[in-house]
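Undergrad: This is a predicted model, with the sequence first.
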Amino acid sequence: MNKQVLLDDVIAQLEQNVVTLTSAMEKTVDAATNEETVPEHKYDTLALEASYLAHGQAVRLEQVKSDIALLRKMVLNPFSSLDNVRLTAVVEIEDEDEVVSRFFVLPCAGGLTIEEATIKVVTPHSPLGKALIGKSIDDEVVVSIGEKLTHYAIIHLY
């Protein structure tokens, strides 16, 4: 498994997010500053709401750019069957129904899916990521989401 290819895919998806966010932010700024959105009375808050949205989009855009910079500096460590899960590991887990899933442990970009390899990015801040960090092959991991407990077994580490 070539983790550099996986990481490059994650970075490419984030770069596409930058393009999308930039376009959306430009449209929102236009809406906030357009003369047609000038308030007609004190309850007309369209321009104000658009400016709040533009600010939120700008903050998200900077976060995505920061994530890209962080991922470009990542050193991808090789893992053996004796290692514990940590950043840059690709972890294969099996649930109670014998369904196998793979996760790429990264410091950011959680939730993205690398389609070609059907691998999801998980961060150490997520419930599953927290449960995986420090574990090794054959360890059981229990994740609580809402009131449901799900048991997984770590079956492979790359």
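TA: Happy to help now that I have it.
Undergrad: hey, let's count contacts and neighbours off CA atoms from now on
TA: Will do.
Undergrad: For the longest strand along the chain, name the packing helices and strands.
TA: For the chain, the strand that runs over the most residues, judged by DSSP state E, is strand 148-157. Under the contact definition 3 or more CA pairs under 8 Å, 6 or more residues apart in numbering; DSSP states H and E, strand 148-157 sits against strand 90-95, strand 140-145.
Undergrad: Second structure follows, compare the two:
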Amino acid sequence: MDKSLLQQLVLTRLEADLQAAAHAAQVAHETATHEENIAENKYDTLGLEAAYLATGQARRVEAIRQAIAMWRQLNLRPFAEESGIALGALICLVDEHATEQLLLLGPNGASMKLLHDGQTIQVISHEAPLGKVLLGKTVGDDVSLRIANSTQHFEILWVQ
């Protein structure tokens, strides 16, 4: 599987998210500053609420911009057995029910599912619980992840 194509799919999705978030921030800002939303009394909070929303949307825009920058800088190297799983790795895990899943381990800000060649690839951050467990591991290693009251066990089938 072509990891550079997967990286491009992530960037395309992030750029679409950025456009949507920027539009939402603009609309919230316009609402907050519109003359009809000037408070007439202390209970008239529409303008204030819109200002809070605009601030949150602006932060979201900045977070997506940072994620795009990190994904653009991501160097997709071939898997090296001696160094183990690192950022940019494409990993196939199998659980105790023989269910396989594909993961693309990347920087923060792009948790998503990609569909490529009929396969679903879950993009996860290296700081996500499963991402942390996988760092440094290699093919054939078993990993366990405790979520709430249950523990999930996986074996690493292959890595690219």
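TA: Everything's here; your move. Bear in mind the structure is a predicted one, so any value in this text is a computation, not a measurement.
Undergrad: Among the helices and strands packed on strand 148-157 of the first structure, which comes closest to residue 118 of the first structure?
TA: Closest approach to residue 118 of the first structure among those (CA to CA): strand 90-95, 11.2 Å.
Undergrad: quick one: that closest one aligns where in the second structure?
TA: On the second structure, the counterpart of strand 90-95 of the first structure by TM-score structural alignment is residues 90-95.
Undergrad: average distance between that stretch and the first structure?
TA: Superposed on the first structure, stretch 90-95 of the second structure shows a mean distance to its aligned partners of 0.6 Å (mean CA distance after the TM-score superposition for the first structure).
Undergrad: Just the residues contacting that stretch, thanks.
TA: For stretch 90-95 of the second structure, the surrounding residues in contact (CA atoms under 8 Å, 6 or more residues apart in numbering) are 3, 100-105, 152-160.
Undergrad: Now, of those, which are buried?
TA: Buried residues within those, counting neighbours by 16 or more other CA atoms under 10 Å: 3, 101-105, 154-160.
Undergrad: re earlier: deepest of the helices and strands packed on strand 148-157 of the first structure, which one?
TA: Ranked by mean neighbour count, these are led by strand 90-95 with a mean of 21 (mean count of other CA atoms under 10 Å).
Undergrad: returning to what we had before: which of the contacts of stretch 90-95 of the second structure sit farthest apart?
TA: Among these, 3 and 152 lie farthest apart (CA to CA), at 26.5 Å.
Undergrad: want to try TSV for the buried ones among the contacts of stretch 90-95 of the second structure, with distance to residue 12 of the second structure as columns?
TA: TSV is the format used below for those (distance: CA to CA, whole Å):
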residue	distance to residue 12 of the second structure
3	14
101	22
102	20
103	18
104	15
105	17
154	30
155	31
156	28
157	29
158	26
159	24
160	22
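Undergrad: I figured residue 9 of the first structure hits residue 114, correct?
TA: Yes. Using CA atoms under 8 Å, residue 9 of the first structure is in contact with residue 114, at 6.7 Å.
Undergrad: Which of the helices and strands packed on strand 148-157 of the first structure sits closest to residue 45 of the first structure?
TA: Residue 45 of the first structure sits nearest to strand 140-145 of all those, at 37.7 Å, using CA to CA.
Undergrad: In the second structure, what range does that closest one match?
TA: Using TM-score structural alignment, strand 140-145 of the first structure pairs with 142-147 in the second structure.
Undergrad: what residues does the matching stretch touch?
TA: So stretch 142-147 of the second structure is contacted by 129, 130, 133, 134, 151, 152, 153, 154, 155, 156 (CA under 8 Å, 6+ apart).
Undergrad: can you check stretch 53-62 of the second structure too?
TA: 18, 21, 22, 24, 25, 26, 27, 28, 29, 32.
Undergrad: closest to residue 71 of the second structure among those?
TA: Nearest member of those to residue 71 of the second structure, counting by CA to CA, is residue 18, at 13.7 Å.
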